[in-house]
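**Q** need coordinates for the below:
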Amino acid sequence: MKRAWLWVILPLVLLIALIGIFLTINPLGPLGVSAPPIENLTVERTVLDDRGISLLVRAGGSEPMQIAQIQIDGAYWEFSQNPTGTLSRLATAWINLPYPWVQDETHHIKLITNTGLSFEHEIAVAVPTPQFSLTRVLAYALLGLYVGIVPVGLGMLFYPSLKALGGQGIKFLLALTIGMLAFLLVDTIEEGLELASKAASAFSGNALVWLVTAASFLAIFTLGRRGGKAPEGTALATYLAFSIGLHNLGEGLAIGAAFAIGEAALGSLLVIGFTLHNITEGIGIAAPLVELRPKFPTFLGLTALAGLPAVLGTWMGAFAFSPLWAAMFLGIGAGAIVQVMVEVGSYLARTARKTGGTWLSRVSFAGFSLGLAVMYATALFVNF
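**A** Alright, predicted model coming up:
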């Protein structure tokens, strides 16, 4: 056993030694090849208060870099940096600018390094950044409840009418759910990739979203099948609520960030749009329960699981927004949605066999198409 471990450790040690030798002697020198340092700077967060403007920046270049000068609206301005000194690869620092910004105006910032390279950042609408307080926490929580809990609960109220459906009606409803999930999957991945593009390029955000999606799907799928069979009934509804909850986390992030940067009109429209959009999600969660008689606490738990993440999202968007972490959360949500699509599809196939039919029929195609159409139509209230 010890000999086996030796042959695991020895190649790794040799690899590290070879990399060290390569970096030390630079074998490319005789070829006349040189690798100039690459500088990259990303502004991850902007804070505006009565002290001025604060920027959280992250260095993403191949070598340490130093911010030498800063221009605001074409004029050079004094600044302080915390921590001071050069920024090593992937290091972050707060840049504090005692600048008298003007509310509702646009401000252009240019950060210039000691090598003369510049990076631009725009504050489209200057408004005070929300400060952490109990009043604001409660206010954003109410926004999240309005977007998450209320519409999902309203959608769950369709449950008694769904009970009246026959075998073909259940097939239609399950296919409708898969159609809605397909739209949510595309929407979630699109949002994740958009946020990933705003993170430091060194993190390879786009690849990270896809990798997290795949890992999330495999992890949740393994958990769901740990008993050796596919989840049904309440278990399937729980996985549905969980995946939709992760999607609603992303919606909360969008709303919280919109209000935090001063786009109150956009934030209000997002609240209305997501509220209409999420009613259909409650119907989808209720679909696997039509053959059961769940108790009222079950409905409450499923509604909370699907809706409460929107509250967490509004808090994160308003007070601690990070494009990289937001993209990762959305990747997890996308993986969960794929897992639920597989399980609902499996449940649809089993239901079709019980009624002597097949999962692929005109009824299921009509349901899937209607699910896509409904989600697309309600998304018109969200996209701007």
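**Q** CA atoms for contacts and neighbours, from now on please.
**A** OK.
**Q** burial measure for V125, as a count.
**A** 15 (other Cα atoms under 10 Å).
**Q** which SSE is it in?
**A** V125 belongs to no helix or strand when elements are defined using DSSP states H and E.
**Q** against E105, how distant is it?
**A** As judged by Cα to Cα, to the nearest Å, V125 and E105 stand 5 Å apart.
**Q** just give me the neighbour total for H121.
**A** For H121, the neighbour count with other Cα under 10 Å is 15.
**Q** so it sits right up against K110, yeah?
**A** Yes. Under the criterion of Cα atoms under 8 Å, H121 makes contact with K110 at 6.3 Å.
**Q** now do the contacts for the closest residue to L185 other than its chain neighbours.
**A** Leaving aside its chain neighbours, L185 sits nearest to A334 (5.5 Å; criterion: Cα to Cα, 6 or more residues apart in numbering). Applying Cα atoms under 8 Å, 6 or more residues apart in numbering to A334 gives the contacts L185, T188, I189, T213, S216, F217, S243, H247.
**Q** try 6 Å this time
**A** Contact analysis of A334 by Cα atoms under 6 Å, 6 or more residues apart in numbering lists L185, T188, T213.
**Q** repeat that for P323.
**A** L195, A199.
**Q** that one and L184, how far apart?
**A** The separation that P323 has from L184, given Cα to Cα, amounts to 20 Å.
**Q** so which residues of the protein form helices?
**A** Ranges of helices in the chain, per DSSP state H, are 2-25, 134-147, 149-156, 159-163, 167-196, 205-224, 233-260, 264-286, 296-307, 309-319, 323-354, 362-379.
**Q** closest to V57 out of these?
**A** Closest to V57 of the helices of the chain is helix 323-354 (Cα to Cα; 12.4 Å).
**Q** one more to line up against the first:
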Amino acid sequence: MTPDNMQAPVLRDPAASRAQPWRTAGWLLLPLVVLVGILALLLIAKPLERLTEGAPPVELASIERVRLTPGLISLSVRADGSQPVSVAQVQVDAAFRSFTIDPPGPIGRLGSARIDIPYPWVAGEGHTIVLLSSSGVPFEKVIEVATATPVWDGPTLVMLAIVGVLLGIAPVATGLLAFPAMGTLGANGIRFVLALTVGLLAYLFFDTLSEGFEQAGKALARLRGPAVVLVTMLVTAGALTMIGRRHGRAPEGVALATFIAFGIGLHNLGEGLAVGGAIAAGEAALATFLVIGFTIHNVSEGFAIAAPLVGRKPRFPTFLGLAVLAGLPAVPGVWIGAQAISPFWIAICFGIGAGAILQVIVEVTSMIARRGGAAALLSPAVLVGIGVGLAVMYLTALFV
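**A** Next up, the predicted model:
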């Protein structure tokens, strides 16, 4: 006899069990079906058009890139608004000029086109370009100092590569020369160096993020540049954290130094873009000033890379590889920046760099906590190290 406190087994209908996945899928698809119906109503029936019949069409456009070749000004234009933008006239220095547009015709929403304007621009002088839409809306672009866009020939690439090496690899390698001195530190000294790394990287993180927001602000508002920078940052940090801990433990030693070098490398890619952009804009003095400032600034990045290696005996090829990983991205950065690419893509690059740096900050901080306990994060050595790192990066950034 079955005791009163025991329940008889529940028998499930096999047919009902087989139907359960289909029922679940149906409920999951139902919101999608309803959403499609709502969108069809808005796009086909167009109930809101009555409210905007008397309003003028909204036309927006952004001149994302300017390329100057002898006798020719080329613009890359991206459009937005409630209707396609038709470029009807082009003015250069207040005079109407002939032009060609590719692809021909109106520029659709978020579409892009290239506009070529035959014009004898003068090197070293400023020029003002105004695009007039068919409805008379002006879109202006000012060239502060006209200079030919660098071409992708051998000598130019070599020259720009040298600039990238002086900007990235050389200062990082210089900072790595301090590693032997770091090896003589005691426990508090090592903790200070790790905290110094956190301070250095924290400044780089905020600097990279602010650069990303600045570039995002130059793109069309419809592209949601600032939000894209934040999302890119979080996705990058999450992906790198997953890669770094794929074996179930946090990276240390050479592995952590490699992640630090990778994050700094992405940051140096952004610095290369800034220098290349100054070259493309014809601001040679500014480009030289940026290279000098970034070189001074990046020496401290070598300290950050070397910090996780304290107490270990890495070989010379390890240091060489870390210096190349951290500094070499500055070379393609200068190459790409010199071609005056869209600020939206530059903003994404900065977002990726910020995400990589954020992941490294979390890993280095967690390493301090593992070695000395959670209380170590509030120890004088750590707090002073973070403060010194922030101060060093700020003071060297004044040269930029």
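**Q** hmm, back to that, what's the counterpart of the residue nearest to L185 of structure 1 in structure 2?
**A** Correspondence of A334 of structure 1 to structure 2, assessed by TM-score structural alignment: A354.
**Q** if I look at that match, how far off is S62 of structure 2?
**A** 26 Å.
**Q** likewise for G26 of structure 2?
**A** Distance from G26 of structure 2 to S62 of structure 2, by Cα to Cα: 44 Å.
**Q** equivalent analysis for V172 of structure 2, please.
**A** For V172 of structure 2, the distance to S62 of structure 2 equals 37 Å [Cα to Cα].
**Q** check A287 of structure 2 too.
**A** For A287 of structure 2, the distance to S62 of structure 2 - Cα to Cα - is 25 Å.
**Q** how about L390 of structure 2?
**A** L390 of structure 2 is 37 Å from S62 of structure 2, by Cα to Cα.
**Q** swap in R23 of structure 2?
**A** Distance, R23 of structure 2 to S62 of structure 2, by Cα to Cα: 49 Å.
**Q** the two: who's more crowded?
**A** S62 (19 against 12).
**Q** how about that one, what's its partner in structure 1?
**A** Looks like S62 of structure 2 aligns to T42 there (TM-score structural alignment).
**Q** now for A93 of structure 1: which residues touch it?
**A** By Cα under 6 Å, 6+ apart, the contact list for A93 of structure 1 reads L56, V57, N82, P83.
**Q** could you redo the last one with a cut-off of 10 Å?
**A** 43, 55-59, 81-87 (Cα atoms under 10 Å, 6 or more residues apart in numbering).
**Q** what separation do you get for the corresponding residue of structure 2 for E120 of structure 1 and I63 of structure 2?
**A** Matched across to structure 2, E120 of structure 1 falls on E140, judged by TM-score structural alignment. Using Cα to Cα, we find E140 of structure 2 at a distance of 8 Å from I63 of structure 2.
**Q** repeat for I117 of structure 2
**A** Separation of I117 of structure 2 from I63 of structure 2 (Cα to Cα): 14 Å.
**Q** same question for G108 of structure 2.
**A** 14 Å.
**Q** apart from its chain neighbours, what residue comes closest to the spatially most central residue of structure 1?
**A** By Cα atoms, centre = their mean, structure 1 has its centre lying nearest to L330, at 2.8 Å. Using Cα to Cα, 6+ apart and skipping the chain neighbours, the partner closest in space to L330 of structure 1 is G192 (5.4 Å).
**Q** now which residue in structure 2 aligns to that neighbour?
**A** Using TM-score structural alignment, G192 of structure 1 pairs with G212 in structure 2.
**Q** likewise for A141 of structure 1?
**A** Checking with TM-score structural alignment, A141 of structure 1 has A161 as its match.
**Q** show me the contacts for that match.
**A** Applying Cα under 10 Å, 6+ apart, we find A161 of structure 2 in contact with P155, L167, L328, A330, V331, P332, G333, V334, W335.
**Q** now it: how far from L383 of structure 2?
**A** 39 Å.
**Q** you'd agree A306 of structure 1 is up against E281?
**A** Yes. With contact defined as Cα atoms under 10 Å, A306 of structure 1 reaches E281; the gap is 8.7 Å.
**Q** list residues touching both of these two?
**A** G148, V152, G153, L240, A241, I244, G245.
**Q** so which of those comes closest to R350 of structure 1?
**A** Set against R350 of structure 1, the nearest of the shared contacts of A306 and E281 of structure 1 by Cα to Cα is L240 (17.7 Å).
**Q** in structure 2, what residue corresponds to that closest one?
**A** Per TM-score structural alignment, L240 of structure 1 is aligned with I260.
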